[in-house]
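>>> Sequence and predicted structure are below.
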Amino acid sequence: MVAEPRTPCRTPAKDRDGVTNIPTWKFDLLRGHILDIVGAAGPDGFPMAELSAAIAPRLTDDETARLGKLGWHMMAVKLEMEVAGDLARMPKVTPQRLVLPASA
C-alpha cells in the first residue's frame, strides 16, 4: 500500500516547535476554501471565529465524512498559511480577523 501524501503544517507561534502533517488533499481542499472566503471579505477581513462555519456548507457530504474534525484541520491549515505568508491576521484587531497579505 502506498502512503498517502502529506503536507506539513507549522505554527507562527514563537517557542512552539513541531509540525503537524495532514493529508495533502485535506490541506489543498481547505486552503482553497480559506482563500476564497477571506479573499471575498476584502480589506475588512473575515472573522476567524466564523471560518469553520463558512467552510462547512461548501463541503460535499463525502468530503465532510472523510475530513474528520473540520475545526482542527481548518486551524492547522490556517496556521500554515500564516507561516507561508498566504494569509495574515489584521494587526491590533480583536477578535482576530483574517486578510490576504496584499490587504494586510
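Alright, I've got the coordinates.
>>> rest of the way, CA atoms for contacts and neighbours
OK.
>>> In this protein, what residue spans correspond to strands?
6-9, 20-23, 46-47, 88-89, 97-99 (DSSP state E).
>>> and D28, how far is that from I22?
From D28 across to I22, the span is 10 Å (CA to CA, to the nearest Å).
>>> no, scratch that, I was asking about D61
From D61 to I22 the distance is 20 Å (CA to CA).
>>> try D15
Applying CA to CA to D15 and I22 gives a distance of 22 Å.
>>> Okay, one more to line up with it:
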Amino acid sequence: MKSEQIQTLHPHEGKTNKRISLEKYLIVKENILSILSEAQLTHTELMERLYENIKDTFEGGIQWYGETVKLDLEARAIIERTGSKPEKYRLLKDIQE
C-alpha cells in the first residue's frame, strides 16, 4: 500500500516543490521546528542539527528532505530567513498552535 503523500509548497512564485511521504514530512517538520524553537541558525547549522537528530532513525536523504520541508515551511510562513549576514532561519509562528 502506498503511503499518504503531501504536496509541498515553494516560497518562490512559479516554482513547484515535491510530493513526498506525509510521514517523512511530519518527522522532518517536527525536528526543524524543535531546532528553531531553541535558536536562529544558518542553513548549514540547521541541516547539521537535523541530520544529528534523525540520522539513526530516518530512512532517506536527510539533506534532501530537510531542504524540501524547509522550503515548504517558508512558503507557509511558519519559518523565515532573517535577511542578516550570514542569513539565518527563525520561527514565525508559535509551534504550540
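Good, I have the coordinates. Owing to the predicted nature of the structure, the values given are computational and were not obtained by experimental measurement.
>>> what residue lies at the spatial centre of the first structure?
K78 (2.7 Å; CA atoms, centre = their mean).
>>> residue in the second structure matching that residue?
Taking TM-score structural alignment for the superposition, K78 of the first structure sits opposite K70 in the second structure.
>>> Am I right that H33 of the first structure is in contact with I55?
Yes - counting by CA atoms under 8 Å, H33 of the first structure sits close enough to I55 to count as a contact (6.4 Å).
>>> Which stretches in the second structure count as helices?
With DSSP state H, the ranges of helices along the second structure come out as 22-38, 43-54, 62-75.
>>> Please identify the most buried of the ones you listed.
When the helices of the second structure are scored by mean count of other CA atoms under 10 Å, the highest mean neighbour count falls to helix 62-75 (a mean of 20).
>>> Direction-wise, compare it with helix 43-54 and give the angle.
120 degrees (axes from the mean of the first three to the mean of the last three CA atoms, to 10 degrees).
>>> returning to what we had before: can you list the helices of the second structure in TSV and add distance to M1 of the second structure?
Shown next, in TSV, are the helices of the second structure (distance: least, CA to CA, whole Å):
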stretch	distance to M1 of the second structure
helix 22-38	14
helix 43-54	25
helix 62-75	21
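>>> aligned partner of R31 of the first structure in the second structure?
So, by TM-score structural alignment, R31 of the first structure is matched to K29.
>>> Sorry, slip of the keys, the one I care about is V93 of the first structure.
Counting by TM-score structural alignment, V93 of the first structure lines up with S84 in the second structure.
>>> Also L51 of the first structure?
Match for L51 of the first structure (TM-score structural alignment): L46.
>>> so what's its match up against?
32, 35-36 (CA atoms under 8 Å, 6 or more residues apart in numbering).
>>> hang on, R19 of the second structure packs against L9?
No - R19 of the second structure is beyond contact range of L9, at 9.1 Å (criterion: CA under 8 Å).
>>> Among the two, which residue is more densely surrounded?
L9 (21 against 14; other CA atoms under 10 Å).
>>> Find the residue closest to that one in space, skipping its chain neighbours.
Of all residues not flanking L9 of the second structure in the chain, D72 sits nearest, at 4.6 Å (CA to CA, 6 or more residues apart in numbering).
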